[in-house]
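1. predicted model and sequence follow; I will ask about them next.
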Amino acid sequence: MDRHILRTLEYHRIIQMLEDQASSEPGKQEIRSLEPSPEEGEVRHLLHATAEGMDLIRLKGGLSLEGVKDIRSAMKRAEIGGVLSPDELLAVAGTAEAEKKVRRVIESLDEEEASLPHIRELAGRLHPISDLAKQIRKAVDEDGHVLDHASLVLNRVRHNILRVQSGIRSSLDQILRSSGYQKMMQEPIITQRNDRYVIPVKQEYRGAFGGMVHDQSASGQTLFIEPETVVAQNNRLRELELEEDREVERILRELTSRVDESAESLLANLTLLTELDVILSKARLGQVIRGVCPRIDQKGGLSLKKARHPLIDAKEVVPIDVELGNDYRGIIVTGPNTGGKTVSLKTVGLLALMAQSGLPIPAEEGSRVPVFSGVYADIGDEQSIEQNLSTFSAHMTNIIRILDRLDPRSLVLLDELGAGTDPTEGAALAIAILEKILDRGCRVMATTHYNELKLFAHGRDGVINASVEFDVETLRPTYRLLIGVPGRSNAFDIALRLGLSENVIEMARDQLSRDENRLEEMIRALTADQKAAEEERTKAEALHREAQELHRNLEKKLEEWEAEKGKIREAARREAKTVISRAKREAEDVLKELRRWNRQKPGEIKEHRLIEAKKRLEDAEPETSLSPSERDKSINRKHPIQVGDEVYIRTLGQKGQVIDDLGESGFQVQAGLMKMKVDRDDMEWRSSPRREKQEGSTSYRRQSDQVRHELDVRGKLVDEAIPEIDKYLDNALLAGYRQISLIHGKGTGALRTGVQSYLRRHSRVKDFRLGGQGEGGSGVTVVELN
């Protein structure tokens, strides 16, 4: 891209904003060289990566890479055998540590929550070199000092240095406290000169005070003397300090060697981390400008929805909607000065450059941009910050240069096209230039004041008028861009609002040609229609938002209802569990009482006691969703009660057999040894006997009172049990049973095998299975009859 045009559209200010978002120095350096790409594949990749960065920041609040430093010069020094300084080693450590930090953040994200394919791929290519950082941090502190425990030798030497320094200070303190020396001291302090400990002595006592003079004050009144008593100690201290320097250099050289061994991994990580920092910087900029990553339009269409200029205060900027490249390839924008024409032009150009740099653009979701081979602009009025190309010759020079470089994928932005010369010639020249650009297949957006260009846009295929709105009531521009409506001069309306006589204005109108008046009327009508359509659209959007809000409220209420229903289910489940537990306890109590009665008087349990116990068991049964009366009526409607049917008598809580139909009075029912009259609504049908036709009449054979629901054949041989089972099955079928139990015991399993083999061959056996829990287990076979 032409740097002059980038500066004209103020792209460099966007780069400065982006650089402020970078957390590492290599990231800032990379951003300074960032330029828009003309390659569609690369732009698509850049925007996808930026979108991932925005997702990462949204989910994790960002990822700072401030520890990453530009270590390339340090790597070169290490390669040629130089020794890295502590600060250079710390820079290497910060870069090496970033690898682990990035991995930790990426691995904490669920792939279903955020796939982030590009960022995950970058993180996956990072080399694991955090151990190198640990080695450096173990030897060098944050201030760049080599730590005592970096080696045993260094620790010992520094310990000796402290011991010698303490001895020197102790010797000098004795001199300072001595009464014979106090009058010779300028001040009772210990200081250093030339890395040796000295004391300040008055000049006149030089002869009386032995030792070596290392310095004197500016006035010459004070001499800094090293007493003879500490010379040997100072010499020893200097030897230890030289030993310390040698050991520190050895440690730094060893660390440098380890850095050199990891140089390839470090440099590879630096490249990847720099790329990641640039991606995150773009994502942070997107947050600042409230931007989105636009979609790439392969057909060359540009669609900006509520686009805003990123360099104008968000509280003041007016969003614009722009469509270019689909139904029309050219837009001619007209309107008053300072009305926002140039801002609209710059917004379109700058957002195109930002998108092709992989940056979010300040617009709404659904915005689309093509990838232009070049963006060319001639914007040189007083509103341009950096350039002032206001003369006609300067405009023409720039336009000629642009025309020589165009191709069908170019975007051309022309401000005040044809201005600066005779209006008639300027308009004609502007039309010719636009025709040339359109013939090349380019997209073009131009601003003008000429009516001729309004007519050109109205009559030329692929070109549309647009204008910046002006409020005649307030005499101020609204800065809104209206596509499809040419701009009016508004001169007559403004003059009238300012108080100019209507007669004068009418005289001025008479000076206009018929075509010019018709054009003004057409523009007035179009403006009114556009305003009405805008109001209708605003109302429709408000209704749409209201419908969406209503839909959300309904969904919320549905969710609350489902949650409440779940709570009710859970409460019902807990209550049912309680009822069942209570029923089980009641059943166990009944069984215990029956066993107790049986132990007291074996074989003499009376019928009324059985009925009473059974009633207690039935009462312990949890209620179903239907009340007993509703349930009985439902069953009785499906199975009308007839003579011979087995029924359940609710008031007694036991079963009985219908022996006579008493009409409206009910039925006569035998329950055990008792016969009684029972009302129809007090009975529930349970089963019907098998009916046999006999010479035109129907007879019933029922043996339910004599036939039990189970047969015990334990202790018998298979040959003995089979005939008994065969007879029992016939009786059970005649009694109308659908399910019976054969008790054969567990034992060796031979009897069970023989019984089940017989059942497989029996024609009236539908299915059979071993007993379940509470049914006798494998010692019982439960048989289903048909």
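-> That came through fine.
2. rest of the way, CA atoms for contacts and neighbours
-> Noted.
3. can you tell me the SS state at Glu88?
-> Assigned with DSSP: H, G, I helix; E, B strand; the rest coil, Glu88 falls in the helix class.
4. what's the nearest residue to it if we skip its chain neighbours?
-> Ala74 (6.5 Å; CA to CA, 6 or more residues apart in numbering).
5. can you tell me how far the one you found is from Ala91?
-> As judged by CA to CA, to the nearest Å, Ala74 and Ala91 stand 9 Å apart.
6. who has more neighbours, those two?
-> A direct count of neighbours by other CA atoms under 10 Å for Ala74 and Ala91 places Ala74 higher, at 21 against 18.
7. that one contacts Leu84, correct?
-> Yes. With contact defined as CA atoms under 8 Å, Ala74 reaches Leu84; the gap is 6.8 Å.
8. circling back: show residues contacting the helix or strand in which the residue nearest to Glu88 is found.
-> Element membership for Ala74 (DSSP states H and E) is helix 72-79. Outside helix 72-79, the residues that touch it by CA atoms under 8 Å, 6 or more residues apart in numbering are Val83, Leu84, Glu88, Thr256, Ser257, Val259, Asp260, Ala263, Leu267.
9. let's bring in a second model and compare:
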Amino acid sequence: MRRTNEECKIEFDQAIDYDKVLQQIAGHASFSCSRDAILSAMPLDSHDEIQQALELVKEGMELERKAVYVNFTGCSDIRDAVVRARKEMVLSGPELNAVRLFLNACQSVHRTLNESEAPHLNELSQSMDLCRPLVRSIQEQIDAAGMVKDDASPLLLNKHREYNDVRMHLQTTARDFIKSHSQQLMETVTTTIQGRLCVLVRAQDKNTFGGMVHGSSQSGQAFYAEPRSFVTYNNRLQNINDEIEAEKHRICKELSVKVRKNALALLSDLETMTYLDEAMAKARWAYEKDGCVPLMENNRRKLYMEAARHPLLDPENVVANTYTLNESQYCMMISGPNMGGKTVTLKTIGLFVTLAHAGFPVLCHTAHIPFYESLWFVIGDNQSIENNLSTFSAHISKIARICDNCDRNSFVLLDELGSGTDPAEGAGLAVAILEYLMDRECTVLTSTHYHQVKSFGQTDARILVASMEFNAETLHPTYRFIPGVSGASYAFDIAAQYHLKESILKRAYAFKEENARQSEKEIEHLEQMQNEVHEQKERFRALIEDAHRVQREAQAKKEAMDAKKRDMDENYARELDEMLEEKRNEADAIVRTLRKQKNTKFHEQTEKIHELNALAEPIPEEPAETPKLKVGDYVQLDGLNSHGEITDIRKQEATVSVNGMKMKVKMNRLKKIQRPNVQKKKTELHLLSSKKRMPLELNLIGMHVDEGLRALDDYIDQAVANHVSQVRIVHGMGAGKLRQAVWDDLHHQPAVKEITAAGPNDGGLGATIVTLK
């Protein structure tokens, strides 16, 4: 007999805590419809349906990895409002606003998915009708609080204006009334009774002002009276208010008709948004807990879960295990001591198989799960919050039902098979049931303490024997799954840890030895040898993992250093290019200024030349220590073929006199050198022999004016004699006396054709170019 979904849901909840895991996932949903869909999720009927659901989750996880936020804000369950509109009922302002917010959320999700690389999610979003005219209509007439806007229609706007005008007249009338009758009033303020403006008057004066009386105070000493002068205005306000409410009702009715016309599209959009939010909730849960989308295998038996972790266990302390069954294995048989994790292992595998069939991700690094048409669970321990039936009769009745309905497409989970009755009979039943289920090619997971059952598992190639690791020294479980090794119960050791009397333990051990068969002793010896081999294997594995870890750390450090060096090189090159470009622009600006201003004053030209020379400062590749220099030192300017004497030092900048010009230079660009030994030139110059080469430059720096002029005259004579057409006279800047004297003298030289100041690269104003006739 086929089980109903309700029966399956109860069985899953009791056996594998399915409902608690669904509640955990539903906590990531954005609105009630998707939460309800997750909480009621059950395994799907077809492999194609499962694949479609898992594909949506896979794309959702990729969006989470890329930090693409799919915003469902504004989504709500609008089914009641749509149903009421279809029945031609008038929706309220908040209901209409909820429809608008829902459609705005649809537009947001549609826009986000349209711009993302999620083809299946986008295909779903593209199928929605965004009902833009309906959104505009509601948005124009209903505000964010769900109230009809004052200007929703021309009539409504006029009525609100009229209402405000009448109200202002009423307030003016009330102020005048209070001012003229203050002695007869209990309070000089107005109050509102049933929407009508009133005043509080003394009891003896309640009928003095005409109008109406609306009641008395608690003491009976005062009455709420509406004077005759108030009545007309109050009546008018009430009439206008009724007209306003009627107009609002008309507007809501008109909008409700539009909702009714779009009802089918709205319900379809709600279903689509539920699918999308459900998929994104699953994706957010899996991404947050480092899960994966399982690969659902069809027509294959391979079961593989790498680093599986139960979602209800503490993520900081849970032990990740890898479970696998190959194509030729039909059964996984887990043994080991009580409280060692056997049931948790069965629940984890059963839960992940169920989640995968319901289209959910699982908490594994990788998962391959066959497609099963039916899932069966029999777990009767005390670890479930709600105790299920645990008597042998209930246990065996469930197993009988499984045997009647299972086939090669069934997944069966049996905890402590054969328990609750005589051990010998229970073991026999367990072996017979496992044989029957495997003969029908079911996939079976079971746990056992029986030696006979473990011995059967060791001899049948269709069974993978496994155990949960137990530390024999500390007598504590490690919760690690060990395939290929059957586990001992450690019952005597655990009993000793809980201080059972030694005499009882000795008697129990003797009784066991007396009654143990040779096959059981051999199994125990084999289990001991298997555990020793496994411990050695684990030690080697730990050493190998440690070596790999050290290697990975070293490689990671090397890659980090290489990346840091690349970043530093790129940043330095970029900054260097920027600085060079900036200096080129400044130099171009100065040159353009000098070209435009031919008649610039002397000191302005000097400043521009200083700026241009300063731009020639090289950009240091690395910060260097400031040289220890002092005033009076003779230095070389780094990057320039110039030298001079330091005349002043302020902070990290020195003033250097170079060829009579004073230049401010950074200290790290100066290098101390030997002061040159300048010989004073003889005042009498002899004509150079035609065999010697005529120098094209005369340096007068360091000479007095008279001495320099004599040297200049002799030099010009020699230049004329050697037929030189152009020479350069270096006189420096200084105070300008020597320069002016040189220019005056050259103007009176008959052999001089033209004199001009040298260019920036030839000494600037510190030198003169002389063209001879």
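-> Here it is on my side, so go on. Everything numeric here is computed off the predicted structure, so don't read it as measured data.
10. TM-score for the pair, please.
-> Here the TM-score for the pair of chains, by TM-score structural alignment, normalised by the length of the second structure, is 0.68; 569 aligned residues with a CA RMSD of 3.1 Å.
11. in the helix holding Ala74 of the first structure, what's buried?
-> For helix 72-79 of the first structure, burial by neighbour count (16 or more other CA atoms under 10 Å) applies to Ala74, Met75, Ala78, Glu79.
12. mean distance, it to its aligned residues in the second structure?
-> Its aligned residues in the second structure lie a mean 2.8 Å from helix 72-79 of the first structure after superposition (mean CA distance after the TM-score superposition for the first structure).
13. how about that helix, which residues of the second structure does it hit?
-> Per the alignment by TM-score structural alignment, helix 72-79 of the first structure matches residues 79-86 in the second structure.
14. doesn't Ile349 of the second structure belong to a helix?
-> Yes. Looking at Ile349 of the second structure with three-state DSSP, it is inside a helix.
15. and it, what does it touch?
-> By CA under 8 Å, 6+ apart, Ile349 of the second structure lies in contact with nothing.
16. from Arg549 of the second structure, how far off is it?
-> As judged by CA to CA, Ile349 of the second structure and Arg549 of the second structure stand 30 Å apart.
17. Leu101 of the second structure: neighbouring residues, count only.
-> Here the count is done by other CA under 10 Å, and Leu101 of the second structure has 20 residues near it.
18. quick one: map it onto the first structure.
-> When the first structure is aligned by TM-score structural alignment, Leu101 of the second structure is paired with Gly94.
19. contact partners for its match?
-> Gly94 of the first structure makes contact with Gly67, Val68, Lys69, Ala133, according to CA under 8 Å, 6+ apart.
20. what strand or helix carries the last one?
-> What it means is Ala133 of the first structure. Secondary structure assignment for Ala133 of the first structure, by DSSP H and E: helix 130-139.
21. with the second structure overlaid, report how far that helix is off on average.
-> With mean CA distance after the TM-score superposition for the first structure, helix 130-139 of the first structure departs from the second structure by a mean of 2.7 Å once superposed.
22. could you identify the helix or strand that succeeds that helix?
-> Moving toward the C-terminus from helix 130-139 of the first structure, the next helix or strand (DSSP H and E) is helix 152-177.
23. report the buried residues of that next one.
-> Per 16+ other CA under 10 Å, helix 152-177 of the first structure contains these buried residues: Leu154, Asn155, Val157, Arg158, Asn160, Ile161, Val164, Ile168, Arg169, Leu172, Ile175, Leu176.
24. same check on stretch 335-345 of the first structure?
-> Across stretch 335-345 of the first structure, burial judged by 16+ other CA under 10 Å covers Gly335, Pro336, Gly339, Gly340, Lys341, Thr342, Val343, Ser344, Leu345.
25. again with stretch 255-263 of the first structure
-> Buried, per 16+ other CA under 10 Å, within stretch 255-263 of the first structure: Leu255, Thr256, Ser257, Val259, Asp260, Ser262, Ala263.
26. and which of the residues you listed is nearest to Ala571 of the first structure?
-> Of all these, Ser262 has the smallest distance to Ala571 of the first structure: 64.3 Å, by CA to CA.
27. now for the closest one: which residues touch it?
-> When contacts are counted by CA under 8 Å, 6+ apart, Ser262 of the first structure touches Ile129.
28. now swap in Val99 of the second structure and tell me
-> Val99 of the second structure makes contacts with Ile78, as judged by CA under 8 Å, 6+ apart.
29. now the one 10 residues further on
-> Contacts were defined as CA under 8 Å, 6+ apart; by that measure Val109 of the second structure touches Val70, Asn71, Phe72, Ser125.
30. tell me where the stretch 151-300 of the first structure has strands.
-> Assigned by DSSP state E, counting those that start in this stretch, the stretch 151-300 of the first structure shows strands spanning 191-193, 196-202, 212-216, 222-226, 295-296.
31. save those as TSV, and put in mean neighbour count and distance to Pro362 of the first structure too.
-> TSV is the format used below for those (neighbours: other CA atoms under 10 Å; distance: least, CA to CA, whole Å):
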stretch	mean neighbour count	distance to Pro362 of the first structure
strand 191-193	14	63
strand 196-202	23	66
strand 212-216	16	68
strand 222-226	24	70
strand 295-296	20	13
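32. using JSON lines, lay out these together with distance to Arg246 of the first structure.
-> As requested, the strands of the stretch 151-300 of the first structure are exported to JSON lines (distance: least, CA to CA, whole Å):
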{"stretch": "strand 191-193", "distance to Arg246 of the first structure": "22"}
{"stretch": "strand 196-202", "distance to Arg246 of the first structure": "19"}
{"stretch": "strand 212-216", "distance to Arg246 of the first structure": "26"}
{"stretch": "strand 222-226", "distance to Arg246 of the first structure": "26"}
{"stretch": "strand 295-296", "distance to Arg246 of the first structure": "61"}
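33. tell me which of these lies nearest to Arg585 of the first structure.
-> When those are compared by CA to CA, strand 295-296 sits nearest Arg585 of the first structure, at 69.6 Å.
34. list the contacts of the helix or strand following the closest one.
-> Scanning forward in sequence from strand 295-296 of the first structure by DSSP H and E, the next helix or strand is strand 302-307. Strand 302-307 of the first structure is contacted by residues 319-326, 347, 361-370 when judged by CA under 8 Å, 6+ apart.
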